[in-house]
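K.L.:
Have a look at this prediction, sequence included:
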Amino acid sequence: MQVVRVAVLAFEGASLFHLSVPGMVFGVRPVPSGLAPYEVLYCAPTPGRVRCDQGMEIDVPGGLEAMEHADIVIVPSWNHPERTAPAALTAALQRAHLRGAQVVGLCLGAFVLGDAGLLDGRRATTHWACRELFIQRFPMANFLPDVLYVDEGNVITSAGTVAAIDCCLNLVRQRDGADVANRVARLLVTPPHRQGGQAQYIEQPVPSSHSENRLPGVLEWARKHLSEPLSVDVLADVARMSRRTFTRRFREATGATVLKWLAAERIARTQLLLETTDLSIECIASEVGFGSALTLRQHFATQLHTSPSSYRRLFCETKRTFRSNRRK
């Protein structure tokens, strides 16, 4: 069973959080899994001791040549988005991209991908705080300012902090399926894999009352009852809140309306069933609570820009491709 190699760039002043995200996500393997393991290697423009943003130093033995044999290359943020990234680094990313590796820019790491010319004509995102600078520096990119991450096949960019976890979980989902990605998320005690089109959480208030702390339980309850006709009133009753209070706190906690959140959760469940079962589209529509195949297809097209049947076919083809590449 061939190992999936992941090369993560380390550099002076790198965010310790973003450096650790790939190791956390790809280092957790549900047991028993029977899946090819991931090997996470850190590399730097100049091998040796690298000081992180919190003052800690880490030893990075490998140089940029680690990118030459990696299946996934990750730039986890960047310190100076206003400056052009070093030529040696952008050239290494270009070579990795040309031979078919997935090149990922987490948070401000998207700026490095832009400097490498990998975002021209492609959709991309980055941390919301640097959106104006990104638009100014990369006018040829199709910038999406409010999404968690953008998957353009072998070029992927994400927003900041927690969105980096969602982005890496999406890479796991591509190779191993939604069920494995969600199991990894549970082991990390993080929310299940979220679609990249969901909004960035620009402001995330800390729960301030006992009633507000009940909201996560309501979300989990809703996920277990997606096949039922859920509404704001139903969820407010479960939370034991008034409709008005629940609506406000739901938006504060999720960054979305109840209807949008339910639609996203139902699409995520649809993806899982398309990937792991042979159920018909009609049966899946009933299982996830859309009611009819037509409604499912409409929501699926709106969120994922494809049809359920095309998604199932593409997922199967992608899985075969990944497995074929591993055997080479």
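P.N.:
All right, it came through fine.

K.L.:
For the rest of this, base every contact and every neighbour count on C-alpha atoms.
P.N.:
OK.

K.L.:
Could you check how far residue 167 is from residue 12?
P.N.:
23 Å (C-alpha to C-alpha, to the nearest Å).

K.L.:
So for these two, which sits in the more crowded spot?
P.N.:
More neighbours surround residue 167 than the other of residue 167 and residue 12, with 29 against 16 (other C-alpha atoms under 10 Å).

K.L.:
So what's the gap between the one helix or strand that one maps to and the chain middle?
P.N.:
Secondary structure from DSSP states H and E places residue 167 in helix 162-176. Helix 162-176 sits 4 Å away from the centroid of its parent chain (C-alpha atoms, centre = their mean, to the nearest Å).

K.L.:
And the contacts of it?
P.N.:
18, 21-22, 25-26, 35, 106-107, 148-149, 157-158, 179-181, 184-185, 193-196, 200, 315, 318-319, 322 (C-alpha atoms under 8 Å, 6 or more residues apart in numbering).

K.L.:
mind redoing it with 7 Å?
P.N.:
Applying C-alpha atoms under 7 Å, 6 or more residues apart in numbering, the contact partners of helix 162-176 are 21-22, 25, 106-107, 148-149, 158, 180-181, 193-194, 319, 322.

K.L.:
Flag every buried residue along the next helix or strand after that helix.
P.N.:
Next along the chain after helix 162-176, taking DSSP H and E as the criterion, comes helix 178-187. For helix 178-187, a neighbour-count test (16 or more other C-alpha atoms under 10 Å) marks 178-185 as buried.

K.L.:
Check it against this one:
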Amino acid sequence: MSTHRIVMAIAPGMPIFEAAVPCMIFGVDRSHVVSPWYEFSVVAVGGEPVPLLPAFQFDTATPSGDLERADTLVVPACLNVHDCPPPELVDVVRDAYRRGVRILSICSGAFVLAAAGILDGRRATTHWVHADELARQYPSVRVDPSVLYIEDGNVITSAGTVAGIDACLHLVRSDHGAAVAAEVARRIVMPPHRDGGQAQYFRPITAPTSGDNWLAPLLDWVTAELHRPITNADLAAHARVSVRTIERRFADVLGLSPLQWVLSQRVRRAQQMLEDTDQPVARIADACGFGTPAGLRAHFTRVTGVSPTVYRKTFQARA
């Protein structure tokens, strides 16, 4: 079995964490787990020492010739998604794709892949904060901000930061099997497997802050009444308008139906209570208007991708 060569291409201003993830997964010798392990190297595009953020400089990158030998190319996050990616890095990605190299982007590294044209017509993801911008800049990319990572042929895109670890472990699993990937995950104290289709943690949908003099008081009323059932008729009665007006106004301002927005606020309230209190799930379900623990679990899991119990274990503040 030949050694699989993984090369990470870095450019000035890339965040340290996203650049460190592939080094941690692929760059540590794990031949005691499986042999041969990967041959891993880092190439500084342009050949000069690369300053990463915050205040860190990468001086030991290998010669650019490694790029031509790569079986897998990794592109970490960009610093500023509003700036054009370095042309040299875009060329590296485009050339690798033409040679049939497997390509992985982490977080906003998807912008580099999109600039190279290799995401056109593909489903791809990035950090949810940048998803709208990726779709705006590259309308031919089918941006899905709801998942941890997406594999489309030999192109893999991952969501923000820690999702890059999941995507790297996915490659280990594809190359060496689930047992090896699970062992690597244990070594770095990570869950052995989070499926790529699992949701990125729920992005709260907040009330608009401008141009909403008519709607804002109604939204405030909803957040104060989340403990009880709320229908479109209730909203219309409180606002003293028709149900049709309520539905149209929510769609125009929030891009959601009234009941979708109410559900988002119930989930948001549940998140806050799971993070900040020790109240039992039954009490949280009642306070957020889900009625029963089963109702809370069903809606919460569908929206966030994880159960209330898992969410609490992950995010609850500890003294």
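P.N.:
Alright, I've got the coordinates. Since we're looking at a predicted model, the values are computed, not measured.

K.L.:
Filter the contacts of helix 162-176 of structure 1 down to just the buried residues.
P.N.:
Buried among those (16+ other C-alpha under 10 Å): 21-22, 25, 106-107, 148-149, 158, 180-181, 193-194, 319.

K.L.:
rewinding a little: closest one of the buried residues of helix 178-187 of structure 1 to residue 87 of structure 1?
P.N.:
residue 181 (34.8 Å; C-alpha to C-alpha).

K.L.:
what about that closest one, distance to residue 102 of structure 1?
P.N.:
Counting by C-alpha to C-alpha - residue 181 of structure 1 and residue 102 of structure 1 are separated by 18 Å.

K.L.:
Repeat that for residue 263 of structure 1.
P.N.:
Residue 263 of structure 1 is 29 Å from residue 102 of structure 1, by C-alpha to C-alpha.

K.L.:
cool, and residue 126 of structure 1?
P.N.:
Taking C-alpha to C-alpha, one finds residue 126 of structure 1 at 17 Å from residue 102 of structure 1.

K.L.:
Which one of those two is surrounded by more residues?
P.N.:
Using other C-alpha under 10 Å as the criterion, residue 126 of structure 1 and residue 102 rank with residue 126 on top: 30 against 21.

K.L.:
Hmm, residue 107 and the more buried one touching each other?
P.N.:
Yes: Residue 126 of structure 1 is within contact range of residue 107, at 5.1 Å (criterion: C-alpha atoms under 7 Å).

K.L.:
Next, show the common contact partners of those two.
P.N.:
With C-alpha under 7 Å, 6+ apart as the test, residue 126 of structure 1 and residue 107 both reach 158-160.

K.L.:
Could you dump those residues into CSV with secondary structure and distance to residue 71 of structure 1 added?
P.N.:
Below are these laid out as CSV (DSSP: H, G, I helix; E, B strand; the rest coil; distance: C-alpha to C-alpha, whole Å):
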residue, secondary structure, distance to residue 71 of structure 1
158, strand, 18
159, coil, 22
160, coil, 23
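
K.L.:
Pull the number of nearby residues for residue 244 of structure 2.
P.N.:
Neighbours of residue 244 of structure 2 (other C-alpha under 10 Å): 11.

K.L.:
Let me know the next secondary structure element after the host helix or strand of it.
P.N.:
Element membership for residue 244 of structure 2, per DSSP H and E: helix 243-254. Next along the chain after helix 243-254 of structure 2, taking DSSP H and E as the criterion, comes helix 258-276.

K.L.:
Check which helices and strands that next one sits against.
P.N.:
Judged by 3 or more C-alpha pairs under 7 Å, 6 or more residues apart in numbering; DSSP states H and E, the packing partners of helix 258-276 of structure 2 are helix 308-315.

K.L.:
so the helix it packs on versus helix 258-276, what angle?
P.N.:
50 degrees (axes from the mean of the first three to the mean of the last three C-alpha atoms, to 10 degrees).

K.L.:
Give me the mean distance between the helix or strand in which residue 57 of structure 2 is found and structure 1.
P.N.:
Element membership for residue 57 of structure 2, per DSSP H and E: strand 56-58. In the superposition with structure 1, the average deviation recorded for strand 56-58 of structure 2 is 1.7 Å (mean C-alpha distance after the TM-score superposition for structure 1).

K.L.:
what's that strand in contact with?
P.N.:
49-51.

K.L.:
Name the nearest residue to residue 304 of structure 2, sequence neighbours excluded.
P.N.:
residue 202 (4.8 Å; C-alpha to C-alpha, 6 or more residues apart in numbering).

K.L.:
Tell me the secondary structure at that neighbour.
P.N.:
Secondary structure assignment for residue 202 of structure 2 (DSSP: H, G, I helix; E, B strand; the rest coil): coil.

K.L.:
neighbours of it, just the number please.
P.N.:
18.

K.L.:
try residue 123 of structure 1
P.N.:
Using other C-alpha under 10 Å, residue 123 of structure 1 has 18 neighbouring residues.

K.L.:
count of neighbours near the closest residue to it other than its chain neighbours?
P.N.:
Nearest residue to residue 123 of structure 1 in three dimensions, chain neighbours excluded: residue 142, at 4.4 Å (C-alpha to C-alpha, 6+ apart). A count of nearby residues for residue 142 of structure 1, using other C-alpha under 10 Å, gives 15.

K.L.:
for residue 142 of structure 1, what are its contacts?
P.N.:
121-124 are the contacts of residue 142 of structure 1 under C-alpha under 7 Å, 6+ apart.

K.L.:
Tabulate those residues in a markdown table, adding columns for secondary structure and distance to residue 257 of structure 1.
P.N.:
Formatted as a markdown table, the contacts of residue 142 of structure 1 follow (three-state DSSP; distance: C-alpha to C-alpha, whole Å):
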| residue | secondary structure | distance to residue 257 of structure 1 |
| --- | --- | --- |
| 121 | coil | 32 |
| 122 | coil | 29 |
| 123 | strand | 25 |
| 124 | strand | 24 |
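
K.L.:
From the residues you listed, list just the buried residues.
P.N.:
Buried among those (16+ other C-alpha under 10 Å): 123-124.

K.L.:
For the equivalent of residue 70 of structure 2 over in structure 1, which residues are in contact?
P.N.:
Aligned by TM-score structural alignment, residue 70 of structure 2 pairs with residue 70 of structure 1. Residues near residue 70 of structure 1 by C-alpha under 7 Å, 6+ apart: 5-7, 101.

K.L.:
mean shift of the host helix or strand of residue 7 of structure 2 relative to structure 1?
P.N.:
When elements are assigned from DSSP H and E, residue 7 of structure 2 belongs to strand 5-10. Compared with structure 1 after the fit, strand 5-10 of structure 2 shows a mean deviation of 1.3 Å (mean C-alpha distance after the TM-score superposition for structure 1).
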